[in-house]
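Chemist: Below is the structure, and that's it, no one-letter string:
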């Protein structure tokens, strides 16, 4: 029997086992069960909320849909999805296609007996609950960072910079923002403001003239 393995680790899930460990356990299971592992798909640093935007899951589902494999192997069921409804829909698809769905830690996940069906619903609910807990923890951690003035990630918006790990006002950019707002209060159009900045030689942080859309964002911010 041919099998495809699937591994995932997300940035926010600190409790996730490493990808290398997941791969090793999947390979052990395939050897033990006499399965030929034809592909091992990996989503690295991607949330388990939905399978729609995960390239590796989509490749797995394509192999299932085209009947190129007989089994899907994961380290743990929440690696495939933490969305309860999506988990049930995917497991139902595997059953309809005659695909064995096996976890290295939980055993066969899609047996058709009544007890197994009950376990599918319980497992989907628990995985969904865990996703919600992770989401709440992440939001709380971000809020604490905001309260401490720490950088959360991404590029600071215009007028701000990172200093010693904290967001602080950039004096030069703040002067430009003030100038833009004063011109707007004097009923200058966005295009006219752009022209004034250009005539004064005022440039963006990457050394290019301001566009009208950039000026609009500054006024809205």
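Modeler: Sure thing, it's come through. Small disclaimer: the values here were computed from a predicted structure and weren't measured.

Chemist: Going by C-alpha atoms from here, please, whenever you check contacts or count neighbours.
Modeler: Will do.

Chemist: Neighbours of residue 192, how many?
Modeler: Neighbours of residue 192 under the rule other CA atoms under 10 Å: 14.

Chemist: can you check the one 10 residues further on too?
Modeler: As a burial measure, the neighbour count of residue 202 was computed by other CA under 10 Å and equals 15.

Chemist: let's bring in a second model and compare:
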């Protein structure tokens, strides 16, 4: 009896047009891997393709996530790529992917490096090649950083320019690639206004509020916030300096990676802010840089969870004060719109809700659902109805995206035919092809996301007893834990709290998944309480979302 041919999943990826030009194009990868499968009598199960996406991380690579989901059902026997770095640039990501494949007895094979993970030597080769690949990438990154540091030391800018500046062709250099930095007159008015207002004693929120009321926008077209104002005031580029290496390893550490030795050099660009004004502003910023002591007490459990009923921004802690008839100062604690607090009244209004009222309502509603089974049962029935009907709009959206993708591919073929017959100008053709290629990348990514979402959609009914147990454990730990732990729990399990137009709590959206089980079982409060959820840790549970 003839054995069935091995089913192969092909994965291909390019991150830039340059890679395509250097022979790494999607079509070239797929053609090579198809011929390989044909030569060795293997059946292609499916081709998974990520276009225009970096291999730095697996986040956002929906076509890669799809086969990692399909392995659970053993839809294929082998995954093959043209080169191992098409799968992942980071060695740790590559090893995690291969480990997941091996868990389901699925082989990973690289065509160019000629190894597969079904053998010990293949696994060893994978680890070595992965390490070499990551070293190569890190070396490229280091070389790029070194070049950028040299540019900064020579007074040349790196990256995006701040408000007030734009890139123009360098008049002193005829090379098309040579660029210079020029002032944008309309934007310099905003920058000078910010510095002058701050030097005159105005606060960050006051400045943001005035700019927003005047209709001014940031470089990206957004309204001004206190953070945006402070960033401008701190930027030495406006004083004719170039600053580089302010933060190290930004993608991982963000602002925690502040560099001890940033590069600051005299720039080749024109300053917008003269020395006297710059120094005055820096002196004021320095005086206000200390952290003030708390002038009121209050443990705000729901900061960031409650959403403004007007603009949808997260609501933050705020206070007002009043004087009693006896002259005593009384502080009143609220949750108020974060956009109003940082950007002023032109963006939104306070929409405040009393702190105690909001927190009491949340706790009371949790208790009400916990102790009244008929309410929880009605919620579960609603969830199950939504689960059974959820796929319909997703499928409709997917069909729409597929239609747009077909139209974009048709336009691409049309312009290729016109160009081949000499019926279209080359520069026009290049511009149109770039636009179409951008559309194709966008539509393919959206198509992959929707297909993955439909695959992951769990339409099996939610079990009432399971939900009741989750909420019981949640409420039990929440009422017994100290403040910091309770706040952490609320932020883990509550997606958002919405208010109605009368500023009353409308819905509390809860989300439970395997992380919830882990948190309950690891919590000392839960262990002390003998929480029964600890016994459920080994059981896989899909995400459950409810609104109460």
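Modeler: That came in fine, so what should we check first? The structure presented is a predicted model; accordingly, all values stated were derived computationally and were not measured.

Chemist: Which positions in the longest helix seen in the first structure come out as buried?
Modeler: Counting by DSSP state H, the longest helix found in the first structure is helix 114-147. By 16 or more other CA atoms under 10 Å, the buried positions in helix 114-147 of the first structure come out as 120, 123-128, 130-131, 142.

Chemist: Could you dump the residues you listed into a markdown table with distance to residue 43 of the first structure added?
Modeler: Below are the buried residues of helix 114-147 of the first structure laid out as a markdown table (distance: CA to CA, whole Å):
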| residue | distance to residue 43 of the first structure |
| --- | --- |
| 120 | 23 |
| 123 | 21 |
| 124 | 20 |
| 125 | 23 |
| 126 | 22 |
| 127 | 18 |
| 128 | 19 |
| 130 | 19 |
| 131 | 17 |
| 142 | 24 |
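
Chemist: gap between the longest helix of the first structure and the chain center?
Modeler: 15 Å (CA atoms, centre = their mean, to the nearest Å).

Chemist: name the helices or strands packed onto it?
Modeler: Packing partners of helix 114-147 of the first structure (3 or more CA pairs under 8 Å, 6 or more residues apart in numbering; DSSP states H and E): helix 84-97.

Chemist: The helix it packs on vs the second structure, mean deviation?
Modeler: Following the fit onto the second structure, the mean deviation recorded for helix 84-97 of the first structure is 2.2 Å by mean CA distance after the TM-score superposition for the first structure.

Chemist: Which position in the second structure pairs with residue 157 of the first structure?
Modeler: Per TM-score structural alignment, the equivalent position to residue 157 of the first structure in the second structure is residue 162.

Chemist: what does residue 134 of the first structure give?
Modeler: Checking TM-score structural alignment: residue 134 of the first structure goes with residue 140.

Chemist: for residue 54 of the first structure, same thing?
Modeler: In the second structure, residue 54 of the first structure lands on residue 61 (TM-score structural alignment).

Chemist: Residue 106 of the first structure too?
Modeler: Residue 106 of the first structure maps onto residue 113 in the second structure, by TM-score structural alignment.

Chemist: contact partners of the following helix or strand past the longest helix of the first structure?
Modeler: The C-terminal neighbour of helix 114-147 of the first structure among helices and strands, as given by DSSP states H and E, is strand 160-163. If you take CA atoms under 8 Å, 6 or more residues apart in numbering as the criterion, strand 160-163 of the first structure is touched by 151, 156, 167-170, 173-174.

Chemist: chain center to strand 160-163 of the first structure, what's the gap?
Modeler: 26 Å.

Chemist: now swap in stretch 214-221 of the first structure and tell me
Modeler: 28 Å.

Chemist: contacts for it?
Modeler: 158, 177, 180-181, 190, 194.

Chemist: about what we covered before: so the match of residue 106 of the first structure, which of the three states?
Modeler: Put simply, residue 113 of the second structure is coil when judged by DSSP: H, G, I helix; E, B strand; the rest coil.

Chemist: where along the stretch 301-450 of the second structure do the strands fall?
Modeler: Applying DSSP state E, counting those that start in this stretch to the stretch 301-450 of the second structure gives strands spanning 306-307, 315-323, 329-337, 353-354.

Chemist: can you tell me what part of the first structure the second one aligns to?
Modeler: Okay, so that is strand 315-323 of the second structure. Taking TM-score structural alignment, strand 315-323 of the second structure hits no residues over in the first structure.

Chemist: Aligned counterpart of residue 35 of the first structure in the second structure, please.
Modeler: By TM-score structural alignment, residue 35 of the first structure lines up with residue 42.

Chemist: distance of its match from residue 100 of the second structure?
Modeler: Computed as CA to CA, to the nearest Å, the residue 42 of the second structure to residue 100 of the second structure distance reads 22 Å.

Chemist: Then residue 89 of the second structure?
Modeler: In terms of CA to CA, residue 89 of the second structure sits 17 Å off from residue 100 of the second structure.

Chemist: out of those two, which sits in the busier spot?
Modeler: residue 89 (23 against 16).

Chemist: which ones are touching that one?
Modeler: 55-57, 130, 133-134, 137.

Chemist: In stretch 179-187 of the first structure, which residues are buried?
Modeler: 180-181.

Chemist: and for it, what span of the second structure is it aligned with?
Modeler: The aligned range for stretch 179-187 of the first structure is 193-201, by TM-score structural alignment.

Chemist: Contacts for the matching stretch next, please.
Modeler: By CA under 8 Å, 6+ apart, stretch 193-201 of the second structure touches 204, 207, 229, 233, 273, 277-278, 280-281, 284.

Chemist: Quick check: the farthest pair among those?
Modeler: Using CA to CA, the pair of the contacts of stretch 193-201 of the second structure lying farthest apart is 204 and 273, separated by 18.0 Å.

Chemist: Skipping its backbone neighbours, what lies nearest residue 211 of the second structure in space?
Modeler: Distances taken as CA to CA, 6 or more residues apart in numbering place residue 224 nearest to residue 211 of the second structure, at 7.0 Å, with adjacent residues excluded.
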